[in-house]
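Trainee: give the three-dimensional model of this entry:
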Amino acid sequence: MKNVLAENYSLLRVRVLLVLLFSVFWLQVGAQNPNITDTLSDKIIERVLKDNHDLSDKRKSFNGYPYAFYTPESQFAVGAGGIFISYLGTSAELKPSKLGFGGYYSTNKQYKISLSPELYLLRNKLYISAPMSYGFFINKFWGIGDDAPNNDNADYSQKTFAVMIGVQIPPWLFSADRTGIILDYNHTDIVDKKGNELLLSDSINGNSGGQIFGIGSDLVWDSRDNIFFPNNGAYQYFKLVFYPDVDGYLFSLLELDVKGFVAVAPDHVFAMNFYVQSTTGDAPFYYLPSLGGPKRMRGYFSGRYRDNFYGMMQLEYRQYIWKRLGFVAFGGVGNVSNSMIEYNFNTMKYSGGVGLRYLFNKKQKVNLRMDIGLGSGGNHGIYFGIQEAF
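Mentor: Okay, here's the model as predicted:
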């Protein structure tokens, strides 16, 4: 047992080193690109001086909206949501804080209520986030691995309460913009296994649900010129969280999220996203890195493929075409595997699609989005949301 744990954590250290080297590489690329190193503060100060606006004129804004949508996960659903945007200070470089909220109910009796505050204070030197949600979900579990077969009896239902609190400040070490502490709590109850043979077996870790609590840290590099619809800049995020033994789950989770944006003309943007997530230890199946969903590999049911390691890349072109209406075209490749060294490029999954955008907050450039995603093997999905997928 000790040899297994030593091997796992040795592999984890190798992953952390590789990820940090990759992050440093992207920072160096950003430093050599004048379009990327233009900071938000430079652009706002220039605009203020040009337009002779007083910084105290930064106003609060609120946008609410009803919506209806269909996804493979929820089927047809109706709901309402909104976003409240405000500046918690008057400094020129201050980024807008936001409070997003929403809720929906679907035809398969699924529901979710969510609240997502993100606060920028002290000239962006203090960042606080606390996304939380509660819901009942009709989910699917096909098994673990990149070759999990289709199964007509993959359904199960769960109730989940989740909250993640993050507090970030400028770091003393590293050349990051912010670093901080993460507290993650999740309580999942497997309400009904619905005859799913995999979950009826005790061989699947987490088949009865339970509680997990994690503590970790993260690093952020952010040079985007707008946090809602960037034209230029980059965003890199690194996270490492350890989950001590609660309800029998002892594991760690590593995440790397790299985004880049280049505009060929104002609001004609090419966006790139490289994403890696990895677990080591005894994570419950519903916390394993999973392929699919409304943000990455659109077109696949969220969790269609699950395993200890997940890596993907997606590209997207965004453009406004008439007044407040816009469109996007996107494509992505990705896969899951038992470990990073076992990642199989021969079984890669592909996705692509198009989407419509409506600019409902012109001042902050916040969009409502509707995407149609297609995956291989007949996988597909329609997604509705607020803000861009990445």
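
Trainee: hey, let's count contacts and neighbours off CA atoms from now on
Mentor: Will do.

Trainee: so which bits of stretch 69-89 are buried?
Mentor: Under the neighbour-count criterion of 16 or more other Cα atoms under 10 Å, stretch 69-89 has 69-77, 79, 81-89 buried.

Trainee: that should have said stretch 375-387, apologies.
Mentor: Neighbour-count burial for stretch 375-387 flags Gly375, Asn379, His380, Gly381, Ile382, Tyr383, Phe384, Gly385, Ile386, Gln387 (criterion: 16+ other Cα under 10 Å).

Trainee: looks to me like the fourth one is in a strand.
Mentor: Which is Gly381. Yes: counting by DSSP: H, G, I helix; E, B strand; the rest coil, Gly381 falls inside a strand.

Trainee: next up, for comparison:
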Amino acid sequence: MSLHQIRKTLFLVVLLTISVQFTYAQNTNVQQDSTTQETEKNEKPEKIRKNLRFSILGGPGYTPDYGFLIGVSMLFTFKIDTVDPNLNRSVVPISLAWLSSGGFNVIAKPQLFFKNDKIRYFGQLQYRNNYDNYYGVGFNTNQNTVRSDTTTQFFQNSIVNFGSVLFRLGDSDFFLGPSFEVTYRNLSEISPVMAIDPTYIEQGGKPDGTDFFNIGLGFEVSYDTRDIPANAWEGIYFDLTARYYDTWLGSDTQWGFMSAEYRQYKLLPFLGKRRVLAWTAKVRSSYGDVPFTDMSLIGSPFDLRGYYLGQYRDKTSAFTMAEYRHMFNSKSKLVSKLGFAAWGGVGMVGPDLWNPGGILPNFGAGLRVEVQPRMNFRVDFGRDPLAGQNLVYFNMTEAF
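Mentor: So this is what the prediction gives:
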């Protein structure tokens, strides 16, 4: 992406923020008594409207993954229990994109908080109906396969739904609960080089396409002291997730995975207000007859931004990165809603953690626009030093 394109993108984001943002104020809690119950009943729609905060940004854009597109990012936040002053606001970011290359995709990542934060639901629901790319399996294959409509491209029609219901353990900061996934993928319009890929053929792929159906069950345990999970300034987060997929559950194959992730956030008051250093490390390892569509990946808006989505895949992936987040403090309300972030990191993919196929360095920077209190829209420009390429990302909420 050229400097001219970057400037145009930044101008578009600021313009859209001014002209298209809609935010509803937080509800003021009202105690009910016998003399006000009828009034409260009549005002319920108004209270629901005030409790809900809704922000939307949209317009034309461009990404190297999908080409030109019309994108819309929405952010819904609300309290499930409006009389609990300490309950985190539930967060539901939703992104939609209509692609010039054909098709569209929709993704929602809800974080819901119930019963004085004794119960949580974290999940993701995604529908994809667009062209995608498969570079094979393994670092060397991924790095040396040329991306094109005759080598890596295929069309994917898929729906993915996974999540975890987490229960707080007593009064501690530990959570434990069941985890699930239901996924269906239909692949068609297979490019000639992909059609002869050994992994694709071994997993039943044919020149005209293939299907994958997964149902998995497992568990998730986490330790969470973050002040606000969607955009933490302070605290620690550790998560361990494992799921198993089997034919008796309805899956096409038998396989499983385990992932472990650590995040930490620290305010830097000596640099001013709203200045945060965040760092993370994550490992995901799969085993068994893993569909190549569900192998461990590097390259997404939530890890090493700068690599094509899913370009690097194998049974195991790992990465670590640190990010500095800086919001401007100004008397101007517009300027005080703006900020930036800068990050650097490194990752790997391989058959297991002890046999990395190669090292994936990464760095980048991005614009932040506060669309709701402590909720940012972000535009990130990530660098892949191996290929010498820059990729751009538009998302609600932070990367981690």
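
Trainee: returning to what we had before: narrow the buried residues of stretch 69-89 of structure 1 to those in strands?
Mentor: Per DSSP state E, strands hold the following members of the buried residues of stretch 69-89 of structure 1: 69-71, 75-77, 79, 81-86.

Trainee: and those residues, which is closest to Lys2 of structure 1?
Mentor: Lys2 of structure 1 lies nearest to Thr71 out of those, by Cα to Cα, at 44.1 Å.

Trainee: list the residues that contact the closest one.
Mentor: Residues in contact with Thr71 of structure 1 (Cα atoms under 8 Å, 6 or more residues apart in numbering) are Gly381, Ile382, Tyr383.

Trainee: and for Ile128 of structure 1?
Mentor: Counting by Cα under 8 Å, 6+ apart, Ile128 of structure 1 makes contact with Pro117, Glu118, Leu119, Tyr120, Ile165, Gly166, Val167, Gln168.

Trainee: what does it correspond to in structure 2?
Mentor: Matched to structure 2 by TM-score structural alignment, Ile128 of structure 1 sits across from Tyr121.

Trainee: which parts of the stretch 151-300 of structure 1 are strands?
Mentor: 155-169, 178-192, 209-222, 233-246, 249-265, 268-281, 290-291 (DSSP state E, counting those that start in this stretch).

Trainee: burial-wise, tell me which of those comes out on top.
Mentor: For the strands of the stretch 151-300 of structure 1, the largest average neighbour count (mean count of other Cα atoms under 10 Å) is found in strand 290-291, namely a mean of 25.

Trainee: what does it rub up against?
Mentor: Against strand 290-291 of structure 1 from outside (Cα under 8 Å, 6+ apart): 297, 300-307, 310, 334-336.

Trainee: pull the number of nearby residues for the nearest residue to Arg374 of structure 2 once chain neighbours are set aside.
Mentor: Nearest non-adjacent residue to Arg374 of structure 2, counting by Cα to Cα, 6 or more residues apart in numbering: Asn231, 6.3 Å away. Per other Cα atoms under 10 Å, the neighbour tally for Asn231 of structure 2 reads 17.

Trainee: what's near enough to touch Asn231 of structure 2?
Mentor: Contacts here follow Cα under 8 Å, 6+ apart; on that basis Asn231 of structure 2 touches Arg374, Met375, Asn376, Thr397, Glu398, Phe400.

Trainee: so how far is Tyr131 of structure 2 from the residue nearest the centre of structure 2?
Mentor: Compute the mean C-alpha point of structure 2, and by Cα atoms, centre = their mean the closest residue is Phe302, 5.2 Å away. Separation of Phe302 of structure 2 from Tyr131 of structure 2 (Cα to Cα, to the nearest Å): 21 Å.

Trainee: same thing with Met258 of structure 2?
Mentor: Applying Cα to Cα, the value for Met258 of structure 2 to Tyr131 of structure 2 is 29 Å.
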